[in-house]
Each structure stands twice: as structure tokens, then as C-alpha cells.
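> generate a structure from the sequence data that follows.
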Amino acid sequence: MGALSAVRGHWQSLAAWPRDAGGVLFCATVGAMLVMGSAPVAAGTRQADVEGPLIALKRGDFSCELPGDAMGAAGVRLPSEDFTVMQGSMYRTKLGRGTYLATGDMVRITTGPKQGERYHRLSDNFLRKLNPDGTDGAIRCVRKVLNNQ
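Down below sits the predicted model:
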């Protein structure tokens, strides 16, 4: 094996990677995924959580609440659940920033203060927080738009 600075053809550069560093194995794995048409799935993410087209949520503030009742308010605000969707699959809360993955009608929070939370996307402006078992929970988050601010 020559010096790393030695001039080589592009096809020769993989030969310089040590096998124990995963170079050859990594290239073989990526090549197999491209041939099979699959994408890598993050550790701890079930395949069912990442099905559907990759999307980005519309930017804006999401206000979260529990449903109210007929005798009182239409909803019981939960400011601690609120978040703001920013550009590039990022969100922020009062506690910090993080990222999310949105595919089809599922939104999974991947990093930050809400990490591990999942939402069912019912529309561009309406999310329903999921229970740990994957069923729709009571908390709903609505994106503030011109007519509901």
C-alpha cells in the first residue's frame, strides 16, 4: 500500500481503505442497498415508522392542547407541548432545538427535547400525538395560521 497522498485512479482509492475500518464492507452494503432499492433505517426505528414519501412539515408554531368539554373551553392548552417547525426538518421548543423525520402521515422526533415522540399527521396543520403503543392519543397540535392566531 502506498502513501495516502500518492496519486491514484478513482477506482483504486477503495483499495487503500483497511478492511477492519469497514471500507470494503461499507461500500458493499451501500452498493447492495442501491441495487435492492432500499434505504437505511435508523437504529430503533421500525420499518413501519418510515414508510411513505419523505416530507417536510410546513413552518410555523404548533399549539398543543387536550380536548375540552361541552360545558367549558373547546380545548385545554398545554404550552409545555408547543413547538415551532423551522426550515430543514428542524423544530424548537423553549427547552431547545431538534430534528424530526416526517414520512407519509407519521412524524417522528429524532433529536432534541421531544426526542422519541411520534405524531399522526392528519393534515398540514393538524397533528395528533401518539401513545407509546402507537394509537392516537388525546393531545392534538394545531399549526397557527391566519384565522386561528
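> use CA for all of it now, contacts and neighbours both
Will do.
> count the neighbours of Asn131 for me.
Here the count is done by other CA atoms under 10 Å, and Asn131 has 14 residues near it.
> so who does it touch?
Under the criterion of CA atoms under 8 Å, 6 or more residues apart in numbering, the neighbours of Asn131 are Gly137.
> against Cys64, how distant is it?
15 Å (CA to CA, to the nearest Å).
> for comparison, sequence B:
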Amino acid sequence: MGLLEQGEYVCALPGSATGPAWQEMEAHNFAITGASSYRTDKGVGTYLLEGKRVTFTRGPMKGHRMMLLSSGLLQELGGDGKLGRLRCHRSGPLED
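Next up, the predicted model:
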């Protein structure tokens, strides 16, 4: 078991060759606030990091799963266990 790096995480979908490179998905943004804890605009919760797999276990993101690609970079996991399109990256330290 492990912990994600504390800070604000911004989530986005890939853009297109003719438009912006990324399309931010503000509704998916979150912050890692402490040992296995996170917050969103809708409330607080907990997560579990096992190896590279992150599972949000309580709170507004309960049941959502992600894969830790590198320090501060996560990508969603679908119900079939395959990587999805949504990526979240650590954008900076915690904001008050």
C-alpha cells in the first residue's frame, strides 16, 4: 500500500489536432489532502493505493479507479480494467 503525492489534481481529456490539446474536466478535479484522504467540490473521502492501482473507497468518487502512471499522473480505469481517456495530473500544492 502507498500514498499519492499531496496537492491539487487537474483532470482532462485529450483534445484534437485542430483544437486545444486538452479539454479540462473540472467536475473530475480533486485534491489529495493527507494519508489516504482526498477532497472534491462535493465533499471528502478516502482512497486506497495498491501498487499502481488507485481505488476511491469513500466519498464523492467512491468506486472510481485509476492507474498511477508516474509521480503525479493518473489515468482512469474502466470497469473492464482497461485504461480510459481521462488523465489527472498534480498541478501544484494544496490550496486553502
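> what residues of the stretch of helix or strand Ser91 of the second structure belongs to count as buried?
Using DSSP states H and E, Ser91 of the second structure sits in strand 83-92. For strand 83-92 of the second structure, the buried set under the neighbour-count rule, 16 or more other CA atoms under 10 Å, comprises 86-90.
> cool, stretch 46-61 of the second structure as well?
The neighbour-count criterion (16+ other CA under 10 Å) identifies 46-49, 53-61 as the buried residues of stretch 46-61 of the second structure.
> same check, this time on stretch 6-19 of the second structure
In stretch 6-19 of the second structure, counting by 16+ other CA under 10 Å, buried: 6-12.
> that one maps to which residues in the first structure?
Per TM-score structural alignment, the counterpart of stretch 6-19 of the second structure in the first structure is residues 59-72.
> who touches the matching stretch?
Here stretch 59-72 of the first structure makes contact (CA under 8 Å, 6+ apart) with 74-79, 81-87, 138-144.
> picking up where we left off before, would you list the buried residues of strand 83-92 of the second structure in JSON lines and tack on distance to Asp41 of the second structure?
Listed next are these as JSON lines, based on distance: CA to CA, whole Å:
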{"residue": "Leu86", "distance to Asp41 of the second structure": "18"}
{"residue": "Arg87", "distance to Asp41 of the second structure": "18"}
{"residue": "Cys88", "distance to Asp41 of the second structure": "16"}
{"residue": "His89", "distance to Asp41 of the second structure": "17"}
{"residue": "Arg90", "distance to Asp41 of the second structure": "17"}
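> center of the first structure, which residue is that?
With distances taken as CA atoms, centre = their mean, the residue of the first structure nearest its centroid is Leu101 (1.5 Å).
> mind checking what that residue lines up with in the second structure?
Leu101 of the first structure maps onto Leu48 in the second structure, with residues paired by TM-score structural alignment.
> gap between its match and Gln23 of the second structure?
Note on Leu48 of the second structure: its distance to Gln23 of the second structure, by CA to CA, is 27 Å.
> let me know whether Asp105 of the first structure touches Asp124 as I believe.
No - taking contacts as CA atoms under 8 Å, Asp105 of the first structure lies outside contact range of Asp124: 9.7 Å.
> just to revisit the earlier point, so how far is the strand holding Ser91 of the second structure from its chain's centroid?
Counting by CA atoms, centre = their mean, to the nearest Å, strand 83-92 of the second structure is centred 6 Å from the centre of its parent chain.
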